[in-house]
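**Student:** After the sequence you'll find the predicted model.
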Amino acid sequence: MTQKHNAVKIQQQVVARAASDGDGVKLLRVFGGNNLQRFDPFLMLDEFGSEQASDYIGGFPSHPHRGFETVTYMLQGKMEHRDHIGNVGLLEDGGVQWMTAGKGIIHSEMPKQTEGKMHGFQLWVNLPAKRKLVPAAYQDTPADKLPWQQFAGFSVKAIAGETSINDNKINGYFTIADTEVVYLDIHLAPGQTISIPKSEQLNAMLYSYQGAIHVGEAGSINKEKTLGLLSGAGNLTISNNSNDTVKFLFIAGKPLQEPIAQYGPFVMNTPEEVEQAIMDFRNDVLTD
C-alpha cells in the first residue's frame, strides 16, 4: 500500500517582535527565548539589522553558553568573535560563524564598525543529550566559501544541508549529522516560482525578511519579518507575485524529541543540569 502524506501547509505564522539583547543591541526575535515557543531542533532565531550605530555598537560582551550551537550569518557588516579558547574571528558580509558551545564556551561578539549598516541572523540549534557536553568548537567561514549559486529566476546561499530546488541539487557548506539541518538564504525574482521537497521527518520553516511570498496551496506569508512553520510533506511551491525580488530563509531540521530545560544561555535536558551549568559558571569551571 502506498503511504499517503499530508500536503505541505503553513501550520502557524509568527511575526518577529522587537527585542534587545547583549549591551542594548536592538533586534527582532523571530521565535525563541525562555518562555516562548521553540521549533525542535531550533531554539531561537534573531534578526539584527540597523543603519544606526547606536542600535548595535554595544555588541555582545563576554558571556557563556552550554548545551547547543549558534549559527551567525552576516548579510552586511563586521563583527569580531573572541572566546576563552583563544579563537579570534572576523565575521563579514556573507560569512557564517558556526559555534558549538558543548560543555561550555565564554565568548564575545563585538562590532568592528562605528557606522554603516549591520544586518544578519543568529540561529540557535539544540544539541542531543549525548553531545551536550562535547568540547566547545568554533568555525569562521568567509563568504568566498559560501558563494551565491545562480539559477534561472533565483539565487541561493546554501549554508547547511542537502536538498534540491527546481530539481537543481543544492549542497550546503556545513553537514550536521544529529539534526540534519538545512539552512538556505533564497532570493526569488519577480514572477518566479520554485519547488523544494519537504520531508515528513524534518521540521521546516520559512522566514521572509524582505517581501511577501505565496506558498502554493499552503497559503501566503503576506508580510515581511514573518515566519511560517510548515507541516506535512511533499513539494513546497514558493512564488513571488510582486514586482521586486523577495528574500527569505528556508530552515529545516530533524527534531530531537528530548526534554528541554533552559535558563538564558544554558540549554540542557533537566533543571538539575541547568543548575549545574549555573554553578559551574559561577565557580569558573564551566569550560573545564
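**Tutor:** Here it is on my side, so go on.

**Student:** make it CA atoms for all contacts and neighbour counts henceforth
**Tutor:** Will do.

**Student:** how about the nearest residue to Asn269, chain neighbours excluded?
**Tutor:** The shortest distance from Asn269 to any non-neighbouring residue, by Cα to Cα, 6 or more residues apart in numbering, is to Ile260 (4.7 Å).

**Student:** Comparison target, given below:
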Amino acid sequence: MTTRTVARIIPAQVTSDGAGVKLKRSLGSSNAARHDPFLMLDEFFSDEPSDYLAGFPSHPHRGFETVTYMLEGHMLHEDHLGNKGHLKDGGVQWMTAGRGVIHSEMPQQEKGRMRGFQLWINLPAKEKMRPASYQDISADNIPRLKLSEHSEAILIAGRCEINTLAATGFINGSDGQHLSTDPIYIDLRLHAGESANIKLPATHNTLVYVYEGSAAIGDSDIASNNSALLSNGDTLQIGSETGSRLLILAAQPIGEPIVQYGPFVMNTSDEIEQALRDYRDGVLASA
C-alpha cells in the first residue's frame, strides 16, 4: 500500500468566462496547470446577480468532456442536438463534446446564490471525433455514502472504496456509458475532527480541490480555493480539524500531446485549424 502525498498546490485565480461570469480557476489557469486528463476546473460562487446573470451564451466545443456540478442555483443547458436540461441544486450535467457540440448554459434565476463547478476532462485522440452526447442527472439520482453522523461522500462518478465501504458513483461505465479515462468524481464533506481513507486505482492521476474549510493530506494542509495535485499511490488519507468540503478527482492519464485554442482541445495545431474551419463553415457539429 502506497499513500498519496501532495506534490503541488495550484491556487485558484479570479477570472471570468462566458459573457462575463465571475469565477475562480485552478486547473487551466495556464498550460502548465493541468493534471492529465483534467484540463480545467472552475468554481463559480456568488450571491450577486451581476456576477452570473449574463451566463454562457451559445458557444462550441470539440475534443473533450465537460462536467457541470451545481451546488446551488438553476442553469438551463440547450444544445444543437436538441438536448435541454435544467441544472438545479445538487445536479450534474455530463457532456461529451467529441466531434463538436454547440450549446448554451444560461441562469434561470434573477437573484440568489449561484454556486458550482465545471470540470473539463480530455479525450484520447481516437475519441476526439466521436459523436457528441449529453446526460442530465438530478440530485436525487446521485448516490450518497454516509461516513458518520455528520460526514458523507457524494458519488458523482467512478468506483472506489471509502473507509472500507464500496463506493460507486452514478456515472460508472455501466449501461453503455463510454468512459475511457475511468473518471472518479467525489464531493467529500468531512465534519471537524473526522477523516476519510480512500482507495483509488494506482494507475490514476488524482487531485483534490478544497472549496470550504481546510484539509490535511499527510504533512500538507490545503486551504480553501486550492487544488492539490497528488503523488502516485493507491490510498488517499484526508483529515480536517476544522471541517472541510472538497472535490476528489481521479482518472487514467492519456499521455498524448495537447493543443488548445479556447473551446477546442486537440492533439495538433492542424487539428485546431480544422476545428476553426469547421466552425466557420457550420459543420463543426455535423455527424
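**Tutor:** Happy to help now that I have it. Note that this is a predicted model, so its numbers are computed, not measured.

**Student:** what's the TM-score for these two chains?
**Tutor:** Scored against TM-score structural alignment, normalised by the length of the second structure, the superposed chains reach a TM-score of 0.94; 280 aligned residues with a Cα RMSD of 1.3 Å.

**Student:** still on that earlier bit, would you mind finding the match for the residue nearest to Asn269 of the first structure in the second structure?
**Tutor:** By TM-score structural alignment, Ile260 of the first structure lines up with Ile258 in the second structure.

**Student:** so what's Gly63 of the second structure up against?
**Tutor:** Listed by Cα atoms under 8 Å, 6 or more residues apart in numbering, the contact set of Gly63 of the second structure reads 97-100, 122-123, 127-129, 264-266.

**Student:** Repeat the analysis, applying 6 Å as the threshold.
**Tutor:** Listed by Cα atoms under 6 Å, 6 or more residues apart in numbering, the contact set of Gly63 of the second structure reads 98, 128, 265-266.

**Student:** Which residue, neighbours along the chain excluded, lies closest to it?
**Tutor:** Sequence neighbours aside, Lys128 is the residue nearest to Gly63 of the second structure in space, at 4.3 Å (criterion: Cα to Cα, 6+ apart).

**Student:** Do a quick rundown of the helices in the first structure.
**Tutor:** For the first structure, the helices defined by DSSP state H occupy 271-282.

**Student:** and the equivalent of Ala129 of the first structure over in the second structure, how many neighbours does it have?
**Tutor:** Counting by TM-score structural alignment, Ala129 of the first structure lines up with Ala125 in the second structure. The number of residues packed near Ala125 of the second structure is 17, by other Cα atoms under 10 Å.

**Student:** show me what contacts the closest residue to Ala125 of the second structure other than its chain neighbours?
**Tutor:** Residue nearest to Ala125 of the second structure in three dimensions, not counting chain neighbours: Asn267, with 6.8 Å by Cα to Cα, 6+ apart. By Cα under 6 Å, 6+ apart, the contact set of Asn267 of the second structure is 257-259.

**Student:** Using TSV, please lay out those residues together with distance to Gly73 of the second structure and neighbour count.
**Tutor:** Compiled in TSV, the contacts of Asn267 of the second structure are given as follows (distance: Cα to Cα, whole Å; neighbours: other Cα atoms under 10 Å):
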residue	distance to Gly73 of the second structure	neighbour count
Pro257	36	11
Ile258	33	17
Val259	33	16
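
**Student:** What's the separation between the closest residue in space to Leu127 of the first structure that isn't next to it in sequence and Gln262 of the first structure?
**Tutor:** Leaving aside its chain neighbours, Leu127 of the first structure sits nearest to Phe68 (4.8 Å; criterion: Cα to Cα, 6+ apart). To Gln262 of the first structure, Phe68 of the first structure is 11 Å away according to Cα to Cα, to the nearest Å.

**Student:** Compare those two and say which one has the larger neighbour count.
**Tutor:** Shown here are Phe68 of the first structure and Gln262; by other Cα under 10 Å, Phe68 has more neighbours (29 against 20).

**Student:** mind checking what that one lines up with in the second structure?
**Tutor:** Under TM-score structural alignment, Phe68 of the first structure pairs with Phe64 in the second structure.

**Student:** quick one: that match from Tyr261 of the second structure, how far?
**Tutor:** From Phe64 of the second structure across to Tyr261 of the second structure, the span is 12 Å (Cα to Cα).

**Student:** And Leu41 of the second structure, by the same measure?
**Tutor:** Separation of Leu41 of the second structure from Tyr261 of the second structure (Cα to Cα): 17 Å.

**Student:** swap in Asp89 of the second structure?
**Tutor:** Taking Cα to Cα, one finds Asp89 of the second structure at 31 Å from Tyr261 of the second structure.

**Student:** Who are the contact partners of the residue nearest in space to the middle of the first structure?
**Tutor:** Geometric centre of the first structure, nearest residue: Leu123, 2.8 Å, by Cα atoms, centre = their mean. Leu123 of the first structure sits next to 44-45, 70-71 when contact means Cα under 6 Å, 6+ apart.
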